[in-house]
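# sequence and computational prediction follow.
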Amino acid sequence: MRQARHPDVTELTLVSVLTALSDPIRVGVVRVLSDGRERGWGELRAPVAKSTLSHHLRVLRDAGITRTRQEGTRCYVTLRRDDVEARFPGLLDVVLAAAHADDVGRQVELGAGAS
């Protein structure tokens, strides 16, 4: 597998970030990752096929919202909170608060064995 490309913080655009956050599954992934911990892709549970979840993770990565790290055959993802905050101060906090209030993304959770 080739190394994933992550946009520099200066390359993040409001349109790409908001587009990535326009899907409830992707908002759910961000909610799960908002605790600041790196998670293995296999820990994430969503009511979509694995290939669809992989697509959602790629959209988030391409928008600069998450960072993906590969270790052998495993992939790990983390929220780029500091980078998004540097470019768009307060945006993630507002999105996460609204998602929590409206229960958006609740269907994405950590699977058994995740701590």
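Received the coordinates, thanks.
# rest of the way, CA atoms for contacts and neighbours
OK.
# mind listing what's buried in stretch 70-90?
Neighbour-count burial for stretch 70-90 flags 77-81, 83-84 (criterion: 16 or more other C-alpha atoms under 10 Å).
# likewise stretch 32-51?
By 16+ other C-alpha under 10 Å, the buried positions in stretch 32-51 come out as 32-34, 39-41, 44-46.
# can you pull out the strands in this structure?
Secondary structure of the chain by DSSP state E: the strands cover 39-40, 44-45, 66-71, 74-79, 109-110.
# closest to residue 10 out of those?
For residue 10, the closest of those is strand 66-71, at 14.8 Å, according to C-alpha to C-alpha.
# angle of the closest one against strand 74-79?
Orientation of strand 66-71 against strand 74-79 (axes from the mean of the first three to the mean of the last three C-alpha atoms, to 10 degrees) gives an angle of 160 degrees.
# how far off centre is strand 66-71?
11 Å (C-alpha atoms, centre = their mean, to the nearest Å).
# one more structure, for comparison:
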Amino acid sequence: MTVRTLDHPTRAEIRLEAVLHALSDPVRLQVVRFLAGLAEGEEAPCSAIDLAVTKSTTTHHFRVLREAGVIHQVYRGTAKMTAIRRDDLDALFPGLLDAVLTADATQRSRVPVG
């Protein structure tokens, strides 16, 4: 049986500019917001995150997040399970993820979506 794996940057390879780019898109920020709301160490299948984009666009957004080092994905059976790489992000860029999520929540509370 062949195990499918996905490429992820090591902690040392994660770059601030790639993380900021990944977090700059509203759809990707929605993914991160969802994953950040899970219990520590918990994973979710991609299908659990309701995104208003096509499947191919969803795949693209997850790839950008994975290649930037923001998320980790692994196949479990036929499901691709996703988790946020909070430990790596917090170690490399202390407070960045929390600041982005707080700023996102503040903006969503004052600016109508759409």
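Thanks, I have the structure now. Just so it is clear, the structure is predicted and the values come from calculations on it, not from any experiment.
# out of the buried residues of stretch 70-90 of structure 1, the closest to residue 24 of structure 1 would be?
Using C-alpha to C-alpha, these come closest to residue 24 of structure 1 at residue 79, 16.3 Å.
# hmm, that closest one is touching residue 65, no?
Yes - between residue 79 of structure 1 and residue 65 there is a contact under C-alpha atoms under 8 Å: 6.1 Å.
# any buried residues in stretch 97-106 of structure 2, and which?
For stretch 97-106 of structure 2, the neighbour count (16+ other C-alpha under 10 Å) marks 97, 100-101 as buried.
# of the residues you listed, closest to residue 25 of structure 2?
residue 100 (12.0 Å).
# what sits against the equivalent of residue 88 of structure 1 over in structure 2?
Per TM-score structural alignment, the equivalent position to residue 88 of structure 1 in structure 2 is residue 93. Residues counted as contacts of residue 93 of structure 2 (C-alpha atoms under 8 Å, 6 or more residues apart in numbering) are residue 16.
# ok, and the closest non-adjacent residue to residue 85 of structure 2?
The shortest distance from residue 85 of structure 2 to any non-neighbouring residue, by C-alpha to C-alpha, 6 or more residues apart in numbering, is to residue 71 (5.1 Å).
# residue 102 of structure 2 maps to what in structure 1?
Checking TM-score structural alignment: residue 102 of structure 2 goes with residue 97.
# how about residue 25 of structure 2?
Aligned by TM-score structural alignment, residue 25 of structure 2 pairs with residue 23 of structure 1.
# how close does its match get to residue 59 of structure 1?
To residue 59 of structure 1, residue 23 of structure 1 is 10 Å away according to C-alpha to C-alpha, to the nearest Å.
# quick one, which of the two is more surrounded?
A count of neighbours by other C-alpha atoms under 10 Å puts residue 59 above the other of residue 23 of structure 1 and residue 59, at 19 against 13.
# could you find the counterpart of the more buried one in structure 2?
Residue 59 of structure 1 maps onto residue 64 in structure 2, by TM-score structural alignment.
# what about the residue lying closest to that match once chain neighbours are set aside, neighbour count?
Setting aside the residues directly before and after it, residue 64 of structure 2 is nearest to residue 22 in space (C-alpha to C-alpha, 6+ apart), at 6.1 Å. A count of neighbours around residue 22 of structure 2, defined by other C-alpha under 10 Å, yields 24.
# and for the one 4 residues further on?
When neighbours are counted by other C-alpha under 10 Å, residue 26 of structure 2 registers 11.
# so how far is stretch 71-84 of structure 2 off the chain centroid?
Per C-alpha atoms, centre = their mean, the centroid offset for stretch 71-84 of structure 2 relative to its chain is 11 Å.
# with that, I have no additional questions.
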